[in-house]
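Visitor: Model the following, please.
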Amino acid sequence: MIRLAANLSMLFNEYSFMDRFSAAGKAGFKGVEYLFPYAFSREELRQALHECQLEQVLFNLPPGDWEAGERGLASLPGREAEFRDSVVEALRYAETLNCPRVHAMAGLLPEGADAATQAEHHATYVRNLRFAAGEAAKVGRKVLIEPINTRDMPGFFLSRQAQAMAVIKEVGAENVKLQFDLYHCQIMDGDLIRHLERQFSAIGHIQVAGVPERHEPDVGEVHYPAIFDRLSALGYRGWIGCEYRPRADTRAGIGWGEPWGLTGH
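Guide: Sure, this is the predicted structure:
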């Protein structure tokens, strides 16, 4: 069964953030995700979820100084203490919101990073993920890692599917999983259905958007009905996050999801 979650950082921007929960519920979504919850109290977010009968399915660890351009801490040498604090903070929110998974953004490589610098980032990333996995396991949560395309996010440390799978294997923790964003994968690797099949046992969450503009999933070069059919055939029971930028009003463009329970009316 295909279960769609609204990414409230991208969808329903016609509303203030706290009003997006209600808008998502009225559009037929049963779950929500977003980048970061930390500007709001755990209690007010929990209340919004309860009132709108929504499940919280994913959010990111604190990413460092987002406004200054930082995009995660997990691979950054010298920032280990800050990363550990970010894990503790995210897991507090995850427990309150009954969210089963959190995403640890890898962070950016320095411009012109040489092989030695990349190796240092890799070693830091693996150590930090092992710490995060251990803390998350204590409270029954999963830690996700996501390859992000370097066109949208130049210099991002984790950009390829094979790299992510190698990291997961090296970390060696049962609760470290792949956040498989089909938009990013199409740009960097392509061959979506074969990647899906090969990596299926490692996938902890899936996200979608049209390629290349990152609009609704019914425009662009990816035929999502075929991918959803394959997911169903494989027995996928997780969530699919709708992390796209609407071409106009969110509700007006949501008809693509009507076969899976959404409504644009």
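Visitor: Please count neighbours and contacts with C-alpha atoms only from this point.
Guide: Fine.
Visitor: Using neighbour counts, pick out the buried residues of the helix or strand where Cys185 lies.
Guide: Using DSSP states H and E, Cys185 sits within helix 182-188. Residues of helix 182-188 classed as buried under the neighbour-count rule (16 or more other CA atoms under 10 Å) are Leu182, Tyr183, His184, Cys185, Gln186, Ile187, Met188.
Visitor: you'd agree the fourth one is up against Arg160?
Guide: Yes: with the criterion set as CA atoms under 8 Å, Cys185 and Arg160 qualify as a contacting pair; they are 7.4 Å apart.
Visitor: Give the residues shared as contacts by the two.
Guide: Shared contacts of Cys185 and Arg160 (CA atoms under 8 Å, 6 or more residues apart in numbering): Pro147, Ile148, Asn149.
Visitor: another one to check against the first:
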Amino acid sequence: MPRFAANLTFLFTERPFLDRFAAARAAGFDAVEALFPYDHPAQDVRDRLDAASLRLVLINTPAPDWADGGRGCAAIPGQEGRFRREFAQAVDYAEVLGAGLLHIMSGLASGPEARECYLRNLEWAAAQVPDQRLTIEPINPIDMPGYFLNDFVQAEAILYELGAPNLYLQFDAYHAHRIIGNVGTAWQRYGQRAAHIQIAGYPGRHEPTGGEIDYPAFFARLDAEGYGGDVSAEYFPAGDTAEGLDWFSKAKG
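Guide: Down below sits the predicted model:
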């Protein structure tokens, strides 16, 4: 059985953010992730993790302009200074929270200048924190138009070109299905570079059950291949979060 985590930006939103940690533990999770914990002091989040005996798997670099359409800035030429400031904030939070992975968001950009900017920022970031594992994630252009990193071929080429030992692929099965059309094919081609997996059903991005993605088969494949990372539930619950966790109970056996 894979090690499952709950994304607290998506799940248990019936409660305030800091109350979601206890809810995740009560539902049977022993690990969580959060996209942007920056609205709360890092120590307050750490206290909730400790109280619930939870590991924090991953956080994103900040996107303080998210509500206005911002999606990070690592690939946006001219915003290198902002990137470095926000990366430093993310590293501070990751250290306090014990975050195993830090996802660097590329932002909305395109073209060769954006690619060069992204490469240099990733190279700089990886060198700053050699003991912190970093990830990049292809996000499909239908759900997030204009996002720079929108293809697995592109991500693989960047990882190969940089060759940073602490930089990995973040494999979101939902996005992989939308980009490539088959999760199994995507995993076979790119999974060896993945340090983290996220899941959601398709269509709808709800619970990972039914629909076009055969998650029981995918989980069995991960077990057979000895995948050692976490599999995070990053979906929009169709109803109450806890009532939609039958898939989790079945996956745990």
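Visitor: among the shared contacts of Cys185 and Arg160 of structure 1, which ones are buried?
Guide: Looking at the shared contacts of Cys185 and Arg160 of structure 1 with 16+ other CA under 10 Å, the buried ones turn out to be Pro147, Ile148, Asn149.
Visitor: Could you list which of those belong to strands?
Guide: Of those, none are assigned to strands by DSSP state E.
Visitor: could you pull out the strands for the stretch 51-200 of structure 2?
Guide: 55-60, 101-103, 133-136, 167-172, 194-199 (DSSP state E, counting those that start in this stretch).
Visitor: just so I know, which of these lies nearest Gly28 of structure 2?
Guide: For Gly28 of structure 2, the closest of these is strand 55-60, at 12.8 Å, according to CA to CA.
Visitor: Any idea how many residues pack against Glu16 of structure 2?
Guide: That one is not Glu; residue 16 of structure 2 is Pro. 9 (other CA atoms under 10 Å).
Visitor: Quick one: residues contacting it.
Guide: Pro16 of structure 2 neighbours (CA under 8 Å, 6+ apart): none.
Visitor: How much space separates it from Val32 of structure 2?
Guide: 15 Å (CA to CA, to the nearest Å).
Visitor: How about the alignment partner in structure 1 of Pro141 of structure 2: what's its closest non-neighbour residue?
Guide: Here Pro141 of structure 2 is matched to Thr150 in structure 1, going by TM-score structural alignment. Nearest residue to Thr150 of structure 1 in three dimensions, chain neighbours excluded: Phe156, at 6.2 Å (CA to CA, 6 or more residues apart in numbering).
Visitor: How about Asn98 of structure 1?
Guide: Gln56 (6.8 Å).
Visitor: again, but for Asn166 of structure 2
Guide: In space, Asn166 of structure 2 is closest to Arg133, 4.8 Å off (CA to CA, 6+ apart).
Visitor: I figured the one you found hits Leu101, correct?
Guide: Yes: using CA under 8 Å, Arg133 of structure 2 is in contact with Leu101, at 5.1 Å.
Visitor: who touches Tyr235 of structure 2 in this structure?
Guide: By CA under 8 Å, 6+ apart, the contact list for Tyr235 of structure 2 reads Asn7, Phe10, Leu11, Ile199, Ala200, Gly201, Arg205, His206, Glu207, Pro208.
Visitor: that older thread, and the residue nearest to Asn166 of structure 2, how far from Thr241 of structure 2?
Guide: 30 Å.
Visitor: Ok, Asn7 of structure 2 next?
Guide: Asn7 of structure 2 sits 11 Å away from Thr241 of structure 2, going by CA to CA.
Visitor: neighbour count winner among the two?
Guide: Asn7 (25 against 19).
Visitor: quick one: contacts for that one?
Guide: Contacts of Asn7 of structure 2 by CA under 8 Å, 6+ apart are Val32, Glu33, Ala34, Leu35, Ser232, Ala233, Glu234, Tyr235.
Visitor: Where is the longest helix in structure 1?
Guide: Across structure 1, the longest stretch assigned as helix under DSSP state H is helix 115-138.
Visitor: Touching it from outside, list them.
Guide: 74-77, 80, 83-84, 87-88, 91, 106, 109, 142-143, 157, 167, 170-173, 175-176.
Visitor: let's see 6 Å
Guide: The contact list for helix 115-138 of structure 1, computed with CA atoms under 6 Å, 6 or more residues apart in numbering, reads Ala74, Ser75, Leu76, Pro77, Val171.
Visitor: before we move on, back to that, could you identify the buried members of the contacts of Tyr235 of structure 2?
Guide: Buried subset of the contacts of Tyr235 of structure 2 (neighbour count, 16+ other CA under 10 Å): Asn7, Phe10, Leu11, Ile199, Ala200, Gly201, Arg205, His206, Glu207, Pro208.
Visitor: So which of those residues belong to strands?
Guide: Those of those lying in strands (DSSP E): Asn7, Ile199.
Visitor: and of the buried ones among the contacts of Tyr235 of structure 2, the nearest to Pro41 of structure 2?
Guide: Asn7 (18.6 Å).
Visitor: neighbours around the closest residue to that closest one other than its chain neighbours, how many?
Guide: Leaving out its chain neighbours, the residue that sits closest to Asn7 of structure 2 by CA to CA, 6+ apart is Glu33, at 4.7 Å. Using other CA under 10 Å as the criterion, Glu33 of structure 2 is surrounded by 26 other residues.
Visitor: and the helix or strand harbouring Glu33 of structure 2, how far from structure 1 on average?
Guide: Taking DSSP H and E as the criterion, Glu33 of structure 2 maps to strand 31-34. Once fitted to structure 1, strand 31-34 of structure 2 is off its aligned match by 0.7 Å on average (mean CA distance after the TM-score superposition for structure 1).
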